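Colleague: sequence first, predicted coordinates after that:
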Amino acid sequence: MVVVVLVGAILAFLDATVVNVSLKSLSTDLGGSLDTVQWVVTGYLLAQAAVLPATGWAVRRAGAKRLYIAALLTFVLASAACAAANSIEMLIAARVLQGLGAGVMVPAGQILMVTTAGKQGMARAMVAAGIPMMLTPVIGPTIGGLLLEYAGWQWIFLINLPIGALGLILAWRLLPRTARDELSGALDLVGLTLVVLGMIGLTYGLSEAADHGLNQPGVLVPLCGGIALTAAFIAHSLRVPHPLLDLRLWRDRFFALGAVTTAALGTVTFGAMILLPLYFQLIRHLDAAHTGMLMAPQGIGAAAALALSAPIYEKIGPLVCVVGGLLCCAATIPFLFLAADTPYWALGSAMVVRGLGIGLAAMPAMTVAMRDLSPGQIVDATPQLHVLQRIGGSVGTAVFVVVLQQHLVGGGVRGFDVSFSWVLGASVLAVVPAAGMGVLWWRRT
């Protein structure tokens, strides 16, 4: 079952990064400015963000297995449409459909893994679920660059078809049947409207902030609108008997501390992940394929730590994993002294240690958040954790890139030194909820 679910997750996370290297080619072949072509990436991310909050309700109504298969089928068909696109508008529309499939597929698959594993196997299930999340940002640009150079941009999407078809066959045959909850309430349309528009506003505003800064009307309007709509969604959800997402889970201290830690880790890990590729491309003048290869040490460190995190978690508890992982992220310190000629071996060594920190911390935090939850509550908790992780990453990306832009002009590599000092500060702040989560665990066991 784990392999089947990982097929869909790898495709979903890979397509979030593999397209980034093809934007210039898409602009040339399909027409349109780079600002328009950027929506090939933005549309995918917005669609994922919009559909995530409804996943819990959909799992209860359709069953996790049916929903996973439907989402994977949607993703595969959308990939074929992407490859067949003959205009930039058609490609963007197909990418939005692809994002909808990916946004449902990942949490539905994780719900299947966690609820089937039970409390005893939850840590190992969460580690398995984290493999695509940790590795695809590293290998995605490399795969995209190689496909673009030797096969053409269409193969960035065509490669999904045989893998996705195999995943569909295996899912139909191997995934366990999951019951539908016929007694679950009707879809909370008001809550769905509020949270979808709020997520779109927040995600779009933060992505624009990374490009244009935080003081532009095109950034402030969607950001403020997204915050207001999200606040309205929270107020609405606490009043109605059958909300789209059960926010009462936040009364559970394990869930609350685990959720805050997950958001903070999203900021530290995924937000900072954009800085080193920019350094390699802007300061070292490397192409996307070589940049992806140089990011591999971080992926190696993350993979090694993922393999260790489950046994450490089961024997010692989350405190060592999460706090230790965040302290490993203090391997950011050497990046405060980047130069235009910093040796690659020094960068690689620091990236391995930072990867260890990312791999140690990410999945145990989510596991702790679901420690005392029933299978029914896990259905509500999973999309909330994914939303928080995504928002944390978007906030980190926006803030770190804005800091970089402010110090890059006339400052060269100094802009990266300042940006990584912000990453270090965020890592230190993230230790606070992580330590609280670990202490609570220690007192309860």
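Modeller: Arrived safely.
Colleague: every contact and neighbour count from this point should use C-alpha atoms.
Modeller: OK.
Colleague: so what's the most centrally placed residue in the chain up against?
Modeller: Nearest residue to the geometric centre of the chain (CA atoms, centre = their mean): Arg390, 5.1 Å. Arg390 makes contact with Ala49, Ala263, Gly266, according to CA atoms under 8 Å, 6 or more residues apart in numbering.
Colleague: can we see that at 10 Å?
Modeller: By CA atoms under 10 Å, 6 or more residues apart in numbering, Arg390 lies in contact with Leu45, Gln48, Ala49, Thr203, Thr262, Ala263, Gly266, Thr267, Phe270, Gly271, Gln384, Gly396.
Colleague: take a look at this one as well, against the first:
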Amino acid sequence: MTQARTDTIAPGSGSTVPGAGSTVSELGTAAPAESDKIPAHVWRTAAVVVFGAIMGMLDTSLVNIGLHTIGADLDASLATIQWVASGYLLALGVSLTICGWLGRRFGVGRVWLGALAAFTITSVACAFAPTAGWLIAMRILQGLAAGLMIPAGQTILGQAAGPKRMGRVMGVVGIAVVGAPALGPTIGGLMLANWSWQWLFLINIPFGLIGFGLGLRYLPMQGGAATGGLDLPSLILAGGGVSAVVYGLSEIGIDGSFTAPTVWLPVLLGLAALAGFIARSRTRTRPLLDIRMFSNRVFAAANSASFFSGASMFSLMLLLPLYFQVLHGDSLIRTGVSLIAYGAGGAITLPLGGRLTDRFGGGIIAVGGNLAVALAVLPFAFLGTDANIVLVQLLLFAAGVATALAGMPLVSAAYAAVRPDQLPDAAAFVNILQRVGGAIGVAVIAVILSRATQSGWSLLSGYHLAFAATAALSLTASTASTILRRHQRS
């Protein structure tokens, strides 16, 4: 066994000098020691950012649940009211591409606070929307705010924590990412059963007010730096490209076909726009998003694995509610209760996953986590509709535990691989690739379930194949994570 090397963090700097402190294990990553304890101010920062994360994640699941009720009340067709969700997602894609530039120009603390204020205000506007058109317009503005708030919050945390504490801090904050979608169906069902749909938006107000007050007190509000003017052509290419790809993939869910013009045409145009953005960025001194960051092999490998992990996670988040609602005929509230085990597994395990990531590196943890997701999901490809409920809950809990070890270590590894000044762009890239991967995962499930119905298969057979596909996506993410592991070791 090789002798461990020791480093000490020089006070007030990001460099290391020889001495005593955190040890470097055989795995080539720093193991937490006393000097790596997370200061109280970092946890305060994390607590503030959690308010934004909860709002963003909970809002999506709540509004999607209430679309039918909202459409009936505003006298809008399903095709029209669907844009309440679609417009939000497309706007999210646009603002993700500009978040890095805004963070460098004005400071990420100010960007986060402004985005939180805009998200809260547009929530009020959505609640009092008199028509479907007004509601869709406000949801687009809300999506623009959410697309700024999520990566800005992650950037703040990354800069406050530093690379050696990244896993633990991201792990605790990730509880909101896993817990909010799991609780969303239950909360939304109870709200719609007792109150009007407007409360699906009004619930954001207390979170927004508390978060804004805490943000003013605890978040860093330093100004930005000279970044040059906004590269509008790059913004159009990148924002339009991401939105077009996500939109085209989401259209697959309507008829389950890749060949429809509403699917392949936006995807093709989006990919062409993204290719133009990449070509333009490579020639500019100050690009909108620094695509050259992908020359960092660890950062590139972490994002590649995160792309497939996002595909697996989003497909599972779509599939599990359908499994209970469609296959078993459960109500919305009962479905939400059934999914609590999944959310609980993730919430319990995320802090442990963060500690393991800091100690051993995100690559090895993600290899095991994504493999565990596949093993937890695969039994659903063989279970009948009369499966023992205790077994189902145990599998859901195991899937939640595995999910906590699958995605967040990859995000932490990507952020730890770059300099603090690169974090705004890194956060944008991570979120873009996760969401495009998620759109692909959801599209795969939609096609499988649609084709199964059209081919005359039994409903159960369609879900068996869908769960098998989700397990295959997790295996792909595990394989991609081995590349990250190899680069981290070297």
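Modeller: Here it is on my side, so go on. Computed from a prediction, not measured in an experiment: that's the story for all the values here.
Colleague: thinking again about what came up before, so the alignment partner in structure 2 of the residue nearest to the centre of structure 1, which of the three states?
Modeller: Residue pairing (TM-score structural alignment): Arg390 of structure 1 is matched to Arg435 of structure 2. For Arg435 of structure 2, the assignment made with DSSP: H, G, I helix; E, B strand; the rest coil gives helix.
Colleague: likewise for Arg371 of structure 1?
Modeller: Per three-state DSSP, Arg371 of structure 1 ends up coil.
Colleague: that older thread, show me the contacts of Arg390 of structure 1 that map onto strands.
Modeller: Among the contacts of Arg390 of structure 1, none falls in strands (DSSP state E).
Colleague: helices along the stretch 101-250 of structure 1, start to end?
Modeller: Per DSSP state H, counting those that start in this stretch, the stretch 101-250 of structure 1 carries helices over the ranges 154-158, 160-174, 189-212, 217-237.
Colleague: any chance of those helices in a markdown table, plus distance to Trp422 of structure 1 and mean neighbour count?
Modeller: As requested, those are exported to a markdown table (distance: least, CA to CA, whole Å; neighbours: other CA atoms under 10 Å):
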| stretch | distance to Trp422 of structure 1 | mean neighbour count |
| --- | --- | --- |
| helix 154-158 | 34 | 20 |
| helix 160-174 | 37 | 17 |
| helix 189-212 | 15 | 21 |
| helix 217-237 | 21 | 18 |
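Colleague: if we can go back for a sec, reformat the contacts of Arg390 of structure 1 as a markdown table; add distance to Val320 of structure 1.
Modeller: Output for the contacts of Arg390 of structure 1, formatted as a markdown table (distance: CA to CA, whole Å):
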| residue | distance to Val320 of structure 1 |
| --- | --- |
| Leu45 | 33 |
| Gln48 | 32 |
| Ala49 | 31 |
| Thr203 | 32 |
| Thr262 | 16 |
| Ala263 | 19 |
| Gly266 | 19 |
| Thr267 | 20 |
| Phe270 | 21 |
| Gly271 | 23 |
| Gln384 | 25 |
| Gly396 | 24 |
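Colleague: which of the residues you listed sits closest to Arg239 of structure 1?
Modeller: Nearest to Arg239 of structure 1 among the contacts of Arg390 of structure 1: Gln384, at 18.2 Å, using CA to CA.
Colleague: for Gln405 of structure 1, see how far away the closest one is.
Modeller: 31 Å (CA to CA, to the nearest Å).
Colleague: the more surrounded of the two?
Modeller: Gln384 (23 against 18; other CA atoms under 10 Å).
Colleague: contacts only, for the closest residue to the more buried one other than its chain neighbours.
Modeller: Nearest residue to Gln384 of structure 1 in three dimensions, chain neighbours excluded: Pro53, at 6.9 Å (CA to CA, 6 or more residues apart in numbering). Residues near Pro53 of structure 1 by CA under 10 Å, 6+ apart: 103-104, 107, 191-192, 195-196, 199, 244-245, 380, 382-384, 386-387.
Colleague: ok, 8 Å please
Modeller: Leu192, Val195, Val196, Leu244, Leu245, Pro383, Gln384, Val387.
Colleague: how about these in CSV, adding distance to Ala426 of structure 1?
Modeller: Shown next, in CSV, are these (distance: CA to CA, whole Å):
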residue, distance to Ala426 of structure 1
Leu192, 32
Val195, 27
Val196, 28
Leu244, 31
Leu245, 28
Pro383, 24
Gln384, 22
Val387, 19
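Colleague: quick one: which of these is nearest Ala62 of structure 1?
Modeller: Distances from Ala62 of structure 1 to those, taken by CA to CA, are shortest for Leu244, at 14.9 Å.
Colleague: what lines up with the closest one in structure 2?
Modeller: By TM-score structural alignment, Leu244 of structure 1 lines up with Leu288.
Colleague: burial measure for that match, as a count.
Modeller: 27.
Colleague: isn't it right up against Ile98?
Modeller: Yes - contact criterion CA atoms under 8 Å: Leu288 of structure 2 and Ile98 qualify, at 7.1 Å.
Colleague: overlap of the contact sets of the two?
Modeller: Common neighbours of Leu288 of structure 2 and Ile98 (criterion: CA under 8 Å, 6+ apart): Leu235.
Colleague: identify the residue spatially nearest to Met293 of structure 2, adjacent ones excluded.
Modeller: Phe299 (7.4 Å).
Colleague: please disregard the earlier target; I meant Gly253 of structure 2.
Modeller: Ala446 (5.0 Å).
Colleague: so which strand or helix has the aligned residue in structure 1 for the one you found?
Modeller: Aligned counterpart of Ala446 of structure 2 in structure 1: Val401 (TM-score structural alignment). With secondary structure defined by DSSP states H and E, Val401 of structure 1 is part of helix 375-408.
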